[in-house]
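Trainee: here is the input, now give the coordinates:
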Amino acid sequence: MQTTVATKPIDRVILASGSPRRRELLERMGLRFEVFPAQVNEWEEADAPPAELVRHNAALKAEWAAVRKPQELILASDTTVALGDEVLNKPVDMDEARTMLGRLSGKTHTVYTSIALRCEAHNIDELDHVTSDVTFRLLSAEDIERYIQVVNPLDKAGAYGIQEGKEIIIAGLDGSLTNVMGLPTEFLTDLFKRLGIWDSLSS
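Mentor: Sure, this is the predicted structure:
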């Protein structure tokens, strides 16, 4: 006689990321979630195609968490900044951060964020990405110094965040603000609704 294991209903999200910005955005969405940061080696080559890079990294994180929590809905994400064809990941030190901000000065770049959703028990396997274009003001050396006194650039792709100090560096945004923050909540809400799980996650 074969015994079947009951499938746990989807009533929360497992966030495979330690990012405080992503936690804040999920809280704003009113979702129940648990943080379970993925321990993976991310692909970070500067000449990698940015869309492929973020999709690869998001899928890698989701796979890591899904293997360990197969009954849960795993949400993984990855964000990078691309200036033309060059990926600008997190700077290794303040000198590189200053250089990145100087290169972005007066230019428009693209922010790529990938979303990966995995749930082994419910056969959910979704992978997509969202882009937004951000235009920087012309920055003087003094502007850059003022900015890095306000914001820690070392934990952010492209050496900047859009939540704090944006009046110093940002001239314009075309696309999703939350995408630039690291989790496109409008896209994610639509995805949850399409999968029929929004109400169970947010009620």
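
Trainee: going by C-alpha atoms from here, please, whenever you check contacts or count neighbours.
Mentor: Fine.

Trainee: all strands of this protein, in order?
Mentor: Along the chain, the segments classed as strands by DSSP state E run 13-15, 33-35, 73-83, 86-88, 108-119, 124-136, 170-174.

Trainee: and residue 45, which of those strands is closest to it?
Mentor: Evaluated over the strands of the chain, closeness to residue 45 peaks at strand 86-88, with 7.4 Å, by Cα to Cα.

Trainee: and that closest one, what does it pack onto?
Mentor: strand 73-83 (3 or more Cα pairs under 8 Å, 6 or more residues apart in numbering; DSSP states H and E).

Trainee: check which helices and strands the strand it packs on sits against.
Mentor: Secondary elements touching strand 73-83 (3+ Cα pairs under 8 Å, 6+ apart): strand 13-15, helix 50-68, strand 86-88, strand 108-119.

Trainee: dump the residue contacts of the residue nearest the centre of the chain.
Mentor: Central residue of the chain (Cα atoms, centre = their mean): residue 182, 3.2 Å from the mean position. Going by Cα atoms under 8 Å, 6 or more residues apart in numbering, residue 182 touches 21-22, 77-79, 113.

Trainee: go again with 6 Å.
Mentor: Residues near residue 182 by Cα atoms under 6 Å, 6 or more residues apart in numbering: residue 79.

Trainee: what separates residue 83 from residue 150, distance-wise?
Mentor: 23 Å (Cα to Cα, to the nearest Å).

Trainee: got a list of contacts for stretch 60-71?
Mentor: Contacts for stretch 60-71 (Cα under 6 Å, 6+ apart): 38, 76, 120-121.

Trainee: how near is residue 43 to residue 49?
Mentor: Taking Cα to Cα, one finds residue 43 at 11 Å from residue 49.

Trainee: which one of the helices and strands packed on strand 73-83 is the most hemmed in?
Mentor: The highest average neighbour count among those, using mean count of other Cα atoms under 10 Å, belongs to strand 108-119 at a mean of 25.

Trainee: so which of the strands of the chain is nearest residue 101?
Mentor: strand 124-136 (9.0 Å).

Trainee: and the closest one, what does it pack against?
Mentor: strand 108-119, strand 170-174 (3 or more Cα pairs under 6 Å, 6 or more residues apart in numbering; DSSP states H and E).

Trainee: can you add distance to residue 90 and give those strands back as CSV?
Mentor: Listed next are the helices and strands packed on strand 124-136 as CSV, based on distance: least, Cα to Cα, whole Å:
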stretch, distance to residue 90
strand 108-119, 13
strand 170-174, 18
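
Trainee: Proceed likewise with the subsequent sequence, for comparison:
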Amino acid sequence: MSKNESVNIRPISQLVLASSSPRRKELVASLGLSLPVYIMSSDADESVPAEWSPAHIVEQLSLRKANATASLLRERQEAEASLVVGADTIVVVDGQVLGKPKDRDDALSMLRSLQGREHEVYTGVACVIADTGIATVAHRMTKVYMKPMSDEGLKGYIATGEPDDKAGAYGIQGLGATLVDKIEGCYFNVVGLPLSLLSDMLAHYEIHVF
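Mentor: Presented below is the predicted three-dimensional model:
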């Protein structure tokens, strides 16, 4: 795990997820943590320089999201003993970063570029102590191999509405699983939050899954 700064271990009484994603909320809930988990997303700037690597993009955007939520907690005087978790996921094919589709034509273009071949999914995770801003940041990458699909099949999938809010225009945890041949790496990374990585990061703050 890479670190922005050394972390002084201190008691954490609540976890705050800096995301409005229902998928990430469900994944954090699945850990069954003993401390309360709250959701508090914020608007963070997601523009990045063209020369940034995929790993740098997701690490910096996850950190921006976590920092923005930590700032809100400080403004509300609710930052004490809070750990904020931010995450960001992108799909990369031929070095091109695919975010969420602008519309269904864009979704079709993305899925055409992915079908019948492999691509990479990166997710960055940032943990920020809300009252000090001290952070740890890391990422995971998973390779995803897609089946060859006809335009008719892709349009049928798009018509379900599932791709509308997902990076790369598919959701592996839903009907999008039928587009996938195989993966190499963490499945939950493709969903949007690598649980193995997150559990390791939380353990650094004395927050344990078991």
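
Trainee: who has more neighbours, residue 83 and residue 150 of the first structure?
Mentor: residue 83 (17 against 12; other Cα atoms under 10 Å).

Trainee: counterpart of that one over in the second structure?
Mentor: With TM-score structural alignment as the criterion, residue 83 of the first structure lines up with residue 93 in the second structure.

Trainee: now residue 92 of the first structure
Mentor: Residue 92 of the first structure maps onto residue 102 in the second structure, by TM-score structural alignment.

Trainee: how deep is the closest residue to its match other than its chain neighbours tucked in, by neighbour count?
Mentor: Distances taken as Cα to Cα, 6 or more residues apart in numbering place residue 164 nearest to residue 102 of the second structure, at 8.0 Å, with adjacent residues excluded. Per other Cα under 10 Å, the neighbour tally for residue 164 of the second structure reads 20.

Trainee: just tell me what residue 164 of the second structure corresponds to in the first structure.
Mentor: Per TM-score structural alignment, residue 164 of the second structure is aligned with residue 154.

Trainee: look up how far residue 93 of the first structure lies from that match.
Mentor: Residue 154 of the first structure is 7 Å from residue 93 of the first structure, by Cα to Cα.

Trainee: what does residue 73 of the first structure give?
Mentor: Going from residue 73 of the first structure to residue 93 of the first structure by Cα to Cα gives 35 Å.

Trainee: how about residue 79 of the first structure?
Mentor: The value you get for residue 79 of the first structure to residue 93 of the first structure, if Cα to Cα is used, is 19 Å.

Trainee: the two: which is more packed in?
Mentor: residue 79 (27 against 12).

Trainee: nearest spatial neighbour of that one, chain-adjacent residues omitted?
Mentor: In space, residue 79 of the first structure is closest to residue 113, 4.2 Å off (Cα to Cα, 6+ apart).

Trainee: now the counterpart of the one you found in the second structure: how far from residue 186 of the second structure?
Mentor: Using TM-score structural alignment, the equivalent of residue 113 of the first structure in the second structure is residue 123. According to Cα to Cα, residue 123 of the second structure stands 10 Å off from residue 186 of the second structure.

Trainee: got it, and residue 141 of the second structure?
Mentor: For residue 141 of the second structure, the distance to residue 186 of the second structure - Cα to Cα - is 8 Å.

Trainee: now swap in residue 105 of the second structure and tell me
Mentor: 29 Å.

Trainee: please apply the same query to residue 159 of the second structure.
Mentor: 28 Å.

Trainee: more crowded one of those two?
Mentor: Ranked by neighbour count (other Cα under 10 Å), residue 159 of the second structure and residue 186 place residue 186 first, with 18 against 12.

Trainee: contacting residues for that one?
Mentor: residue 142.

Trainee: returning to what we had before: pull out the buried residues from the contacts of stretch 60-71 of the first structure.
Mentor: The neighbour-count test (16 or more other Cα atoms under 10 Å) marks 38, 76, 120-121 as buried among the contacts of stretch 60-71 of the first structure.

Trainee: who's in contact with residue 135 of the first structure?
Mentor: With Cα under 6 Å, 6+ apart, residue 135 of the first structure has these contacts: 107-108, 171-172.

Trainee: just send those residues back as a markdown table, with distance to residue 202 of the first structure too.
Mentor: Listed next are the contacts of residue 135 of the first structure as a markdown table, based on distance: Cα to Cα, whole Å:
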| residue | distance to residue 202 of the first structure |
| --- | --- |
| 107 | 39 |
| 108 | 36 |
| 171 | 35 |
| 172 | 32 |
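
Trainee: select only the buried ones of these in ChimeraX?
Mentor: Those of those that count as buried under 16+ other Cα under 10 Å are selected in ChimeraX with:
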select :108,171
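
Trainee: centroid-wise, who is the farthest residue in the second structure?
Mentor: Outermost in the second structure, Cα atoms, centre = their mean: residue 152 at 29.6 Å.

Trainee: which position in the first structure pairs with that one?
Mentor: Match for residue 152 of the second structure (TM-score structural alignment): residue 142.
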